[in-house]
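[1] okay, predicted coordinates and the sequence, questions at the end:
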Amino acid sequence: MNPARLTIAGFALAAVLGTGLLMLPLASQDGQGTDVVTALFTAVSALCVTGLVVVDTAGFWSGFGQVVVLVLIQVGGFGIMALASLLGVLVARRLGLRGQLAAAAETKTLSPGDVRLILVGVARTSLVVEAVTAAVLAVRFATGYGEPVPRALWLGVFHSISAFNNAGFALWSDSLTRFSTDPWICLPITAAVVVGGLGFPVLFELRRHLRAPSRWSLHTKLTVLGSAVLMVVGPVVVCVLEWRNPATLGSLSVPGRLLAGFFQGVMPRTAGFNSVDIAQMNSATWLGSDVLMFIGGGSAGTAGGIKVTTFAVLLLLIVSEARGDEDATVFGRTLPRNLHRQALSVALLGVGAVVTSAMVLVATTRFPLDQVLYEVVSAFATVGLSTGITAQLPPGGQLLLVALMFLGRTGTITLATALALRSRPRLYQLPAERTIVG
């Protein structure tokens, strides 16, 4: 079993176990148990750090059920293979070559020799960011909203893990809309989302060479620059399109509008928290969010989408073609040809999955295209934002979203590799011939 198949199998097994636990009577507040579709949807959404829900997380699941959801979020964010490899390091103090390759496939480290240090660093980074965010949130919940200390700690831990892993699960039925103007809630969650979405290789490199950008790798430069640009574009789009909408930003004060607009502009990349009512947004805002969700965050992080670097490579290819350059170059480096093919494959497979799924849902449900497209992109990009139609979809539609979430988390290229029966290296090259393009 190659690393790609092992990754798929690990996620599938975790999804089955999570579904079984959520179906237990102990997991629901009424003690009656849960049907398989609801349990499967919630388990996959948590494991794939998406955040789409068909039942209210706080109102439907018991304390045990919420703990199961939280564990699935943490396991999914860290990566099944990365977690298994880390346990192997801690217990056996050694990793076999197969274990290193499996962990490298999940964490997208650059060489198998770095896997051991990467895995330990991933664990430390996760715990530190989650602990700091949880502490800030817990203090705010206790002092600003009068929550008892145990409840404040639970709220802080749950939402910090959900934020760092870009999951978007919240313990209120309206997500974070009640805190839309509270910077002590919105900004720590935003910071955790951004840090988790950059990707662990980028975080490690920034820690080593934060003040020496010239020493950054090309991957880090593209991720940081692309993320910075999109973090400006997203809030600007939301603020411009929703500024006068009384159902979203229009009813808030100017500072409140700016905070809510910033928060909601960052969340599509790719955490499912919302501080305004998504269902009341303009169709143009939904479309802009679709683009942001599809691009997603950094590689090897907890964000989804086709990734910022994939989008950057495609953009550079367009620029180089428009200039008539033979090679695509950036920051004094030439992008290899196999990288071109990989970026095109990831993007086109993503487009195909989104378009096909949207066509199926439009044909089988009563919802308009803009809402269906928003839901489908959110599922594929493992974002979790919703216009409110997820719970109203028929079981077949919900299972389709389950498949999209699984595909989005494991990656289109990884899934395609895992499904391939065998590779066939070609020992010869056929004559080249051009075709007309465009």
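    Cool, got the structure.
[2] going forward, measure contacts between C-alpha atoms and count neighbours the same way
    Noted.
[3] in this structure, which helix is the longest?
    Using DSSP state H to define each element, the chain has its longest helix at helix 115-144.
[4] next SSE downstream of that helix?
    Downstream of helix 115-144, the next assigned helix or strand under DSSP states H and E is helix 149-164.
[5] what residues of stretch 338-346 count as buried?
    For stretch 338-346, burial by neighbour count (16 or more other CA atoms under 10 Å) applies to 340, 343-344, 346.
[6] about what we covered before: by how many degrees do the longest helix of the chain and helix 149-164 diverge?
    Helix 115-144 and helix 149-164 are oriented at 140 degrees to each other (axes from the mean of the first three to the mean of the last three CA atoms, to 10 degrees).
[7] dropping in the other structure now:
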Amino acid sequence: MRRFFRHPVRLVPVGFLVAILLGTGLLMLPQASAEYEYTPFTVALFTATSAVSVTGMSVVDTPTYWNEFGLIMITVLTQAGGLGILTGAALVILVVARQLGLRNRLLVQAETAEYGLGNVRGLLLRIAAIALVSEAVITLVLAGRLWLGYDYPPGRALWYGLFHAVQAFNNGGFALYPDSMLRFARDAWVCLPVAAGTIIGGLGFPAIFDASRTWRQPGRWGVATKLTIWGSLALLVVGFVGLLAAEWGNPHTIGPYGWADKMLTVGTQDAVLRTGGFEFIDMAALDEESYPLLLGLMFIGGGSASTAGGIKVATFFLLAFVMWAQLRGEPDVTVGRRRVASTSQRQALTVALLSVALVAAGTTGLVALAENVRDYRALFEVTSAFSTTGLSVGLATTLGEPGRLVLTVLMYVGRVGPLTLGSAIALNTRRRLYRYPEEQPIVS
């Protein structure tokens, strides 16, 4: 056991698993349900995993099934999962002991992917500041809108604002309304704060910190920052144009809206589409042309070391540069006058292929275990669970226990990350002191 925990990256999946199990136990208590009855194990496990993995997918009607205690627990689990179990533990150590040892610094680095060990103190403080300030601003805007525009009592408006602010920044996707956020699809005072919080939380702390230091000189950004920020902007444009074109005349979604409301609704849905999980457009009513676009965007996800899931924006665009270099016959892969290390290329390829394999296996398992599921819905639910997006076409609520367990495993693996989980399972890291002769096989 000591040998297993010697490498800090192995504590990442264990930390999330412990949080999920604790959350499951608390959500099973009668005090957590609206009917004050014991919640079935699979329902509590699914909900806890969805909250800790900041997915937002649910097999029950969240606002009616859970009472105040249950909703508070979901909020706490979402916050813990979004910031990272190990980052939170390091913050506690920092407050209590006023210092961080080498092991604790390594633990934080394994979760946040920050560069260097000397910046751990500043990293933790900046993470906490960004999260708390962002959530506080979103809370105040949403609470003010609900109070002044929808006649909510001040206390209720503040609670609803806080709940959805935490979900937005952490890319959670749980909502206190049966229709998610459909009722606010044309309300800019609700749409814009939720979209902004989702984007900020989904960029990733390394990209935010790097860009903020040299925001006037984008050319000095690191390769990962460039891939994440410019790639995210490109995906937002592609998603907006594609979804707007596909749904423009759909009478079941945005067809009846005016052009300004169409732009606002599609722009907000596009912002939360890759990992946010909120529905400003009914996913079950989309035209079939929209689903391939949604599947691709969900699979890519957000930025590295962020509250988002997926294979990550930098991974996707790094592979695009790898293919471009190969097609051009270039000996090196370069991004912005920087040569990308071969190790990073192999990691990106490993993450992508493992993710494709997991989504394919999950879809096959869901089709085999669930009844009357033979269409795109199985692939959509599996991709949404693995990418920790949380969007649903209504299949999750109809699944039995085997199907729920499949999605539960995918949410956990999707949050931990295929590469991190693989590194945690590998008990030994070998470094060879020799190299075999090189041979170039035929690839066609």
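    Arrived safely, thanks for sending. Computed from a predicted structure; not experimentally measured.
[8] superposed, what's their TM-score?
    Overlay of the two chains. TM-score (TM-score structural alignment, normalised by the length of the first structure): 0.98; 438 aligned residues with a CA RMSD of 0.9 Å.
[9] so the equivalent of residue 404 of the second structure over in the first structure is in which element?
    Correspondence of residue 404 of the second structure to the first structure, assessed by TM-score structural alignment: residue 398. Element membership for residue 398 of the first structure, per DSSP H and E: helix 395-410.
[10] other residues contacting that helix?
    Residues from elsewhere that reach helix 395-410 of the first structure (CA atoms under 8 Å, 6 or more residues apart in numbering): 7-8, 11, 37, 40-41, 44-45, 48-50, 304-305, 353, 357, 361, 376, 379-382, 390, 415.
[11] from residue 331 of the second structure, how far out is the aligned partner of residue 430 of the first structure in the second structure?
    For residue 430 of the first structure, the aligned position in the second structure is residue 436, judged by TM-score structural alignment. Applying CA to CA, to the nearest Å, the value for residue 436 of the second structure to residue 331 of the second structure is 21 Å.
[12] these two - which one has more neighbours?
    Legend: neighbour count by other CA atoms under 10 Å for residue 436 of the second structure and residue 331, higher for residue 331 (8 against 5).
[13] wasn't that one part of a helix?
    No: Residue 331 of the second structure is assigned coil when assessed by DSSP: H, G, I helix; E, B strand; the rest coil, not a helix.
[14] how about the nearest residue to the counterpart of it in the first structure, chain neighbours excluded?
    Residue 331 of the second structure maps onto residue 326 in the first structure, with residues paired by TM-score structural alignment. Excluding the flanking residues, the one nearest residue 326 of the first structure by CA to CA, 6 or more residues apart in numbering is residue 320, at 7.3 Å.
[15] surely residue 26 of the second structure meets residue 33?
    No: contact criterion CA atoms under 8 Å: residue 26 of the second structure and residue 33 do not qualify, at 10.5 Å.
[16] residue 65 of the first structure: neighbouring residues, count only.
    For residue 65 of the first structure, the count of nearby residues is 23 (other CA under 10 Å).
[17] that should have said residue 373 of the first structure, apologies.
    Look at residue 373 of the first structure: counted by other CA under 10 Å, it has 22 neighbours.
[18] which residue in the second structure lines up with it?
    Residue 373 of the first structure maps onto residue 379 in the second structure, by TM-score structural alignment.
[19] secondary structure element holding that match?
    Secondary-structure assignment from DSSP H and E places residue 379 of the second structure in helix 376-386.
[20] average offset of that helix relative to the first structure?
    Aligned to the first structure and superposed, helix 376-386 of the second structure gives a mean residue distance of 0.6 Å (mean CA distance after the TM-score superposition for the first structure).
[21] picking up where we left off before, identify the farthest-apart pair in the buried residues of stretch 338-346 of the first structure.
    In terms of CA to CA, those reach their longest pairwise distance at 340 and 346, which sit 10.2 Å apart.
[22] hang on, the earlier thing: where's the match of residue 404 of the second structure relative to residue 361 of the first structure, distance?
    Distance of residue 398 of the first structure to residue 361 of the first structure, given as CA to CA: 10 Å.
[23] over to residue 37 of the first structure?
    17 Å.
[24] neighbour-wise, which of these two wins?
    residue 361 (24 against 17).
[25] mind listing what the counterpart of the more buried one in the second structure touches?
    Superposed on the second structure with TM-score structural alignment, residue 361 of the first structure falls opposite residue 366. With contact set as CA under 8 Å, 6+ apart, residue 366 of the second structure has these partners: 373, 378, 382, 403, 406.
[26] which residue ranges of the first structure form strands?
    Applying DSSP state E to the first structure gives strands spanning 329-330, 333-334.
[27] ok, the residue most central in space within the second structure - contacts?
    Residue closest to the average C-alpha location in the second structure (CA atoms, centre = their mean): residue 308, at 2.5 Å. Each residue near residue 308 of the second structure by CA under 8 Å, 6+ apart is listed here: 54, 170-171, 201-204, 275-276, 301-302, 387-389.
[28] among these, which ones are buried?
    54, 170-171, 201-204, 275-276, 301-302, 387-389.
[29] ok, those vs residue 182 of the second structure, which is closest?
    Nearest to residue 182 of the second structure among those: residue 276, at 14.1 Å, using CA to CA.
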